[in-house]
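Q: This is the structure alone, sequence omitted:
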């Protein structure tokens, strides 16, 4: 594949423009083996909850593509719009061209100004990860009822409030409401699919975009893969949906101003992938 057709290179995927053939005018989404996580004792620890690429996992791209195909087809059967068209081989997907939710810099003449390249929406069934690190007064694994947050994407992801999205002009109030509702609908479908396999989704993240052609409808783009989900086993909720085994599962630490939280019952991507594939 020629680099000249490269449109975007992300943390785990590359996007190419298709200029000829059956799918001319569409995009080719290539799932790579790049993986995010953090370094511990000089070694990479792969965790989709982090946004720094720390290495590669052989075969990860092909698995992610098959996994995403499963869920995009499931969403289609539920009437949920997406950019998905077809999967043409083990790690390549054909998608409708879409424009990430973005905004140009209003004052590029000022040093340090930068555009909003795209947004990512996280949704959380339970309080853990960066949510708990930001709000440590919350009980770990408390039921959050799929609370939705928006993040600006870049070398590091930055939380932006929904009110700020409206006031900056990045999105209208109606677009924000539609996006939150769409994310929650997809989160519910994904969560139910995992529940049917005796697994529980802790949290996830989706990217939305406007279809490039037609009415510019906002749909889910990018992927639904092991890269964007954290999953656990042994989830035992009480009547309020709070996990009752968090005392045995959750490990936290506070050192030199940094908080960490880990979940012993978190299932690695390689373990839950086989259930679907």
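A: On my side now, so go ahead. If you're wondering where the values come from, they're calculated on a predicted model, not measured in any experiment. Numbers count the residues shown, from 1 in each chain.
Q: make it CA atoms for all contacts and neighbour counts henceforth
A: Noted.
Q: tell me the centre residue of this structure?
A: residue 205 (2.8 Å; C-alpha atoms, centre = their mean).
Q: how close does that one sit to residue 53?
A: For residue 205, the distance to residue 53 (C-alpha to C-alpha, to the nearest Å) stands at 16 Å.
Q: quick one on the thing from earlier: chain neighbours aside, what residue packs nearest to the residue nearest to the centre of the chain?
A: residue 122 (4.1 Å; C-alpha to C-alpha, 6 or more residues apart in numbering).
Q: Surely the one you found and residue 202 touch.
A: No - using C-alpha atoms under 8 Å, residue 122 is not in contact with residue 202; the gap is 11.1 Å.
Q: doesn't the residue nearest to the centre of the chain fall inside a helix?
A: No - secondary structure of residue 205 (DSSP: H, G, I helix; E, B strand; the rest coil): strand, not part of a helix.
Q: ok, it touching residue 146?
A: No - assessed by C-alpha under 8 Å, residue 205 is found out of contact with residue 146, at 11.0 Å.
Q: shared neighbours of the two, which are they?
A: residue 123 (C-alpha atoms under 8 Å, 6 or more residues apart in numbering).
Q: elements contacting the longest helix anywhere in the chain?
A: The single longest helix within the chain, with elements called by DSSP state H, is helix 173-195. Judged by 3 or more C-alpha pairs under 8 Å, 6 or more residues apart in numbering; DSSP states H and E, helix 173-195 is in contact with helix 60-77, strand 119-126, strand 143-152, helix 162-168, strand 200-211.
Q: try this one next to it:
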């Protein structure tokens, strides 16, 4: 959801989704695109069927989390690649939860790929494409005034709770949740709400029991690193999520 007000009927287009206010006040429609980007949009492409898959997975997981007591912006899925959501004021933050070392954590620290992190690591990144979405220290987070101390605590606790629920959910699907990105906003009452999406675009997912470092990957890393089989990996995740 955009941070600033948008006139009714004016769409807001991001890299992976298009958001449009509906005729119902406070309700927006999200259209999920097949467009794919990586490395802060330096790499671009298309993953056929990604919009429908990510919308359906996100819809399913939002409803699952709602049943666990996590408030989300989800209202209903209106088409294979569209959902309606509650309008929120968004934090300019990405909250990343890491259960195992991968991606930038390995590149920046030298930790071995797949190292289990106990307890899981919760990190905050500044959602700013021009700056490359930098990792924020607590002091920088406070300096930028992107969230109050109480909101930071709430975001951290919610991320930890969501991680626990999703780890168990994916484990029942035969999938390891390596790490993932969350975005949050708040409503008119100041309540912090989970937003955006939860999908192979925003989660790093490995097949449980698969030792081959390429074959186990069933997320956007297949696109990032030209591993091939991107569409089939996304489809596999969808099938397992819906079967669970």
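A: Okay, I see it. Since the model is a prediction, treat every value here as computed from it, not as a measurement.
Q: ok, back up a step: make JSON lines from the helices and strands packed on helix 173-195 of structure 1 and add distance to residue 133 of structure 1 to it.
A: Formatted as JSON lines, these follow (distance: least, C-alpha to C-alpha, whole Å):
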{"stretch": "helix 60-77", "distance to residue 133 of structure 1": "28"}
{"stretch": "strand 119-126", "distance to residue 133 of structure 1": "13"}
{"stretch": "strand 143-152", "distance to residue 133 of structure 1": "15"}
{"stretch": "helix 162-168", "distance to residue 133 of structure 1": "20"}
{"stretch": "strand 200-211", "distance to residue 133 of structure 1": "14"}
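Q: Out of the ones you listed, which is closest to residue 25 of structure 1?
A: strand 200-211 (12.7 Å; C-alpha to C-alpha).
Q: what's next to the next helix or strand after the closest one, contact-wise?
A: Sequence-wise, the next helix or strand downstream of strand 200-211 of structure 1 (DSSP states H and E) is strand 218-221. Under the criterion C-alpha under 8 Å, 6+ apart, residues 81-84, 98, 179, 206-211 lie in contact with strand 218-221 of structure 1.
Q: check contacts around the residue nearest to the centre of structure 1.
A: Residue 205 of structure 1 touches 120-123, 228-229, counting by C-alpha under 8 Å, 6+ apart.
Q: Output these in CSV; the columns should cover neighbour count and distance to residue 265 of structure 1.
A: Below are those laid out as CSV (neighbours: other C-alpha atoms under 10 Å; distance: C-alpha to C-alpha, whole Å):
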residue, neighbour count, distance to residue 265 of structure 1
120, 19, 26
121, 18, 24
122, 23, 21
123, 23, 19
228, 18, 18
229, 20, 14
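Q: Considering the residues you listed, which are maintained in structure 2?
A: Retained in structure 2: 120-123, 228-229, out of the contacts of residue 205 of structure 1 (criterion both residues aligned by TM-score structural alignment, their matches' C-alpha atoms under 8 Å).
Q: which residues touch the closest residue to residue 33 of structure 2 other than its chain neighbours?
A: Closest residue to residue 33 of structure 2 apart from its sequence neighbours, by C-alpha to C-alpha, 6+ apart: residue 51 at 4.6 Å. By C-alpha under 8 Å, 6+ apart, the contact set of residue 51 of structure 2 is 31-34, 80-81.
Q: Residue 51 of structure 2 maps to what in structure 1?
A: Residue 51 of structure 2 maps onto residue 61 in structure 1, with residues paired by TM-score structural alignment.
Q: Is whatever residue of structure 1 lines up with residue 204 of structure 2 within a helix or a strand, and which one?
A: Mapped onto structure 1 by TM-score structural alignment, residue 204 of structure 2 lines up with residue 230. Assigned by DSSP H and E, residue 230 of structure 1 belongs to strand 229-232.
Q: Pull the contacting residues for the closest residue in space to residue 118 of structure 2 that isn't next to it in sequence.
A: Sequence neighbours aside, residue 99 is the residue nearest to residue 118 of structure 2 in space, at 7.4 Å (criterion: C-alpha to C-alpha, 6+ apart). Residues counted as contacts of residue 99 of structure 2 (C-alpha under 8 Å, 6+ apart) are 116-121, 177-179.
Q: Still touching in structure 1? Go through these.
A: Where structure 1 agrees (both residues aligned by TM-score structural alignment, their matches' C-alpha under 8 Å), those reduce to 116-117, 119-121, 177-179.
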